[in-house]
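Novice: only the shape, not the letters, is given here:
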């Protein structure tokens, strides 16, 4: 990888060229998806990753200084690709589609790839100039925008573990995609059907107040109707206010178990939690789902493994 520090004055042109390249290849993805034979979601996902996202991966280290507006313009490209892959209507929430396809946001992907590229450069730079500029900046290097962004990325990992060790590669999913998760629950001393709703509410508030306080709270629930229709829902509250952008509803396979629907809701909540800053509390009323998450004998369950 070659990085020219201090000569990044044409970010607008670079982003425009990236978008043009990606948009031309979106036409190919659309043609394959709508062909007479048709392709499955895994095939279309692989095509997107190898033909379209790979262009952005190649430029990841040069994109870490992009403004939020420019990053969002690239995110729109992936959103369009996900709609093509899933064949969802425009009314479908993009977070729901992303969860179903299993793709990180481009912002997360750029961070992951750029971190790998920077660490690789630090390990292979023979003259030590690049390493000196990043790790021990002096003079104008302290004010360089790209170097500051690179140092900010490296601060999210224990960089000393990755230097001078070419056999150790930064994980594809970066540390910021793996928040620490603590699962806690306790048995009820009564049956929910035997007590008034207000008593259930008071009991929940008492238990909830004992948890570490978080600005963001995700409530999950699953449902299984009498006709076999199943699904799950997630509601995001920030500082006690419902956030429509972080709330979604997901359809599950008909006639699946209630535990599966509850696990689907928890899995979707974790996807949303990745984009939130600070601690996030996820609330579920399913004892069976929570027990399956912490159980060592649930390894064959795909949803549990995803969580």
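Specialist: Yes, it's here. In this text, all values refer to a predicted model and were calculated from it rather than measured experimentally.
Novice: okay, CA-based contacts and neighbour counts for the rest of this
Specialist: OK.
Novice: which of the three states applies to residue 37?
Specialist: Classification of residue 37 using DSSP: H, G, I helix; E, B strand; the rest coil returns coil.
Novice: got the buried residues for stretch 167-176?
Specialist: Residues of stretch 167-176 classed as buried by neighbour count (16 or more other CA atoms under 10 Å): 170, 174.
Novice: next up, a second structure to put side by side with the first:
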């Protein structure tokens, strides 16, 4: 039931019920029975088939397709990249908004929705009407809308179960994701969404526990300065420069930061092609390494190495800590501190660094280009690579949501390529 501002504007839409043979009253006013209703931009029908909404989307996108066609004319000279960007942000965004509702579309309705994107791709590529759809998807780099809806549903579900695990819908989705897809026969929204995520092979990743902050972490006020100094490569030479010059510059920066009584760490992380990961740090003659949980990203492995170096410095009460790493993105992520991704690692680094500073220590994080011949960097790199093959996992933690989303996008791309290969092998 969708109440309006006045009772005269209130309508009644019964879901999954046969037509009512009796009047429905609200406050003495007989409600008008409707078969479709628009709520928050989505057209709902009695059977939740979303057929009315797909027709609405195609009608709404028609004027935007006309604009896309006009931009594609030779007189304007719009490149394919411009046309593709216009399509993604102006046309496909209409589908992205309602994607979470449309995971259970029937095949005829799904095909009707695909026509919207197929027409747009033909305009962008200038392809003739007889071009196979799988070729259109491969040439444009755009997955089918069916795959796009599945990706959006998995993305929203991941955000929901990670950020609001206490909600009843999060609990229901996690419980359903724990069942095999054949055990989800009922076709309600939750089970359909869970089955869609199963088909992407993402159910185990979405069932994992939330990425919680490090124990004892307190979110600092936004005006609080960082507990470490970050030296970024503002004047670093490009990698295309002479290797000897890069090496000499790196050695001079390392020597300038070193001083009596300081603890100088070199850190690195590595992920092997089979998904195993390792982290390591080098300080003096000491080399420490760990094998990480499978499925973590290279950025997480780099940050785990920084965390290990900080923990070692905290345990040995060092007063001046210098950490050299070749992962620039780790520094950038630490500068823009936020608790949306890599929560455990970032809060652990922040907490341990704060404890060191409270003891009077100074922490300097310094970026060095990797693989230029600096001994400490090379030793840490070799140790991290070797840690990937350790027999046991010694530093377990969860993959980050951003890494899971990246893996989902890679899965969608793989499915598109497999469809193309199937089309070729089938002689279609």
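Specialist: Arrived safely. What you see is a predicted model; the values in this text were computed from it and never measured.
Novice: grab the longest helix from the second structure for me.
Specialist: helix 401-425 (DSSP state H).
Novice: which parts of the first structure are helices?
Specialist: Under DSSP H, the first structure gives helices at 11-33, 41-48, 54-58, 68-86, 94-101, 106-124, 129-135, 145-154, 197-209, 258-273, 287-294, 302-306.
Novice: winner for burial among those helices?
Specialist: helix 258-273 (a mean of 24; mean count of other CA atoms under 10 Å).
Novice: where does that helix end up in the second structure?
Specialist: Mapped onto the second structure using TM-score structural alignment, helix 258-273 of the first structure covers no residues at all.
Novice: residue 104 of the first structure is in contact with residue 98, isn't it?
Specialist: Yes: the pair residue 104 of the first structure / residue 98 is scored as a contact, 7.4 Å apart, by CA atoms under 8 Å.
Novice: in the first structure, which residues correspond to stretch 248-262 of the second structure?
Specialist: Using TM-score structural alignment, stretch 248-262 of the second structure finds no match anywhere in the first structure.
Novice: buried stuff in that stretch?
Specialist: Buried-residue list, stretch 248-262 of the second structure, by 16+ other CA under 10 Å: 250, 254.
Novice: before we move on, what about stretch 245-254 of the first structure?
Specialist: Taking 16+ other CA under 10 Å as the criterion, stretch 245-254 of the first structure shows 246, 247, 248, 249, 250, 252 as buried.
Novice: to which residue of the second structure is the third one aligned?
Specialist: Structural alignment (TM-score structural alignment) places residue 248 of the first structure against a gap in the second structure.
Novice: OK, contacts around residue 248 of the first structure?
Specialist: 93, 95, 96, 233, 234, 235 (CA atoms under 8 Å, 6 or more residues apart in numbering).
Novice: so who does the fourth one touch?
Specialist: What that stands for is residue 233 of the first structure. Contacts of residue 233 of the first structure by CA under 8 Å, 6+ apart are 220, 221, 222, 247, 248, 249, 250, 265.
Novice: swap in 10 Å and give it another go.
Specialist: 219-223, 247-251, 261-262, 264-266, 268-269 (CA atoms under 10 Å, 6 or more residues apart in numbering).
Novice: same question, the first one
Specialist: The neighbours of residue 93 of the first structure, taking CA under 10 Å, 6+ apart as the test, are 83, 245, 246, 247, 248, 249, 250.
Novice: next: the last one.
Specialist: In this structure, residue 235 of the first structure makes contact with 217-221, 242-249, 265, 269, 282-283, judged by CA under 10 Å, 6+ apart.
Novice: what's the counterpart of it in the second structure?
Specialist: Using TM-score structural alignment, the partner of residue 235 of the first structure in the second structure is residue 424.
Novice: tell me which of the helices of the first structure sits nearest to residue 175 of the first structure.
Specialist: Evaluated with CA to CA, the helices of the first structure place helix 106-124 nearest to residue 175 of the first structure, the distance being 8.8 Å.
Novice: mean deviation (superposed) between that closest one and the second structure, please.
Specialist: Superposed on the second structure, helix 106-124 of the first structure shows a mean distance to its aligned partners of 1.2 Å (mean CA distance after the TM-score superposition for the first structure).
Novice: and what of stretch 23-31 of the first structure?
Specialist: Looks like 1.1 Å for stretch 23-31 of the first structure (mean CA distance after the TM-score superposition for the first structure).
Novice: so that stretch aligns onto which residues of the second structure?
Specialist: Stretch 23-31 of the first structure covers residues 62-70 of the second structure once aligned (TM-score structural alignment).
Novice: how about residue 120 of the first structure, what does it touch?
Specialist: Contacts of residue 120 of the first structure by CA under 10 Å, 6+ apart are 1, 114, 162, 163, 164, 165, 166, 168, 169, 170.
Novice: ditto for residue 148 of the first structure
Specialist: Counting by CA under 10 Å, 6+ apart, residue 148 of the first structure touches 64, 65, 133, 134, 137, 141, 142, 154.
Novice: including distance to residue 15 of the first structure, could the residues you listed go into a markdown table?
Specialist: Shown next, in a markdown table, are those (distance: CA to CA, whole Å):
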| residue | distance to residue 15 of the first structure |
| --- | --- |
| 64 | 12 |
| 65 | 12 |
| 133 | 26 |
| 134 | 25 |
| 137 | 28 |
| 141 | 25 |
| 142 | 26 |
| 154 | 24 |
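Novice: returning to that earlier point: of the contacts of residue 93 of the first structure, which is the nearest to residue 47 of the first structure?
Specialist: Out of the contacts of residue 93 of the first structure, the member with the shortest distance to residue 47 of the first structure (by CA to CA) is residue 83, at 14.0 Å.
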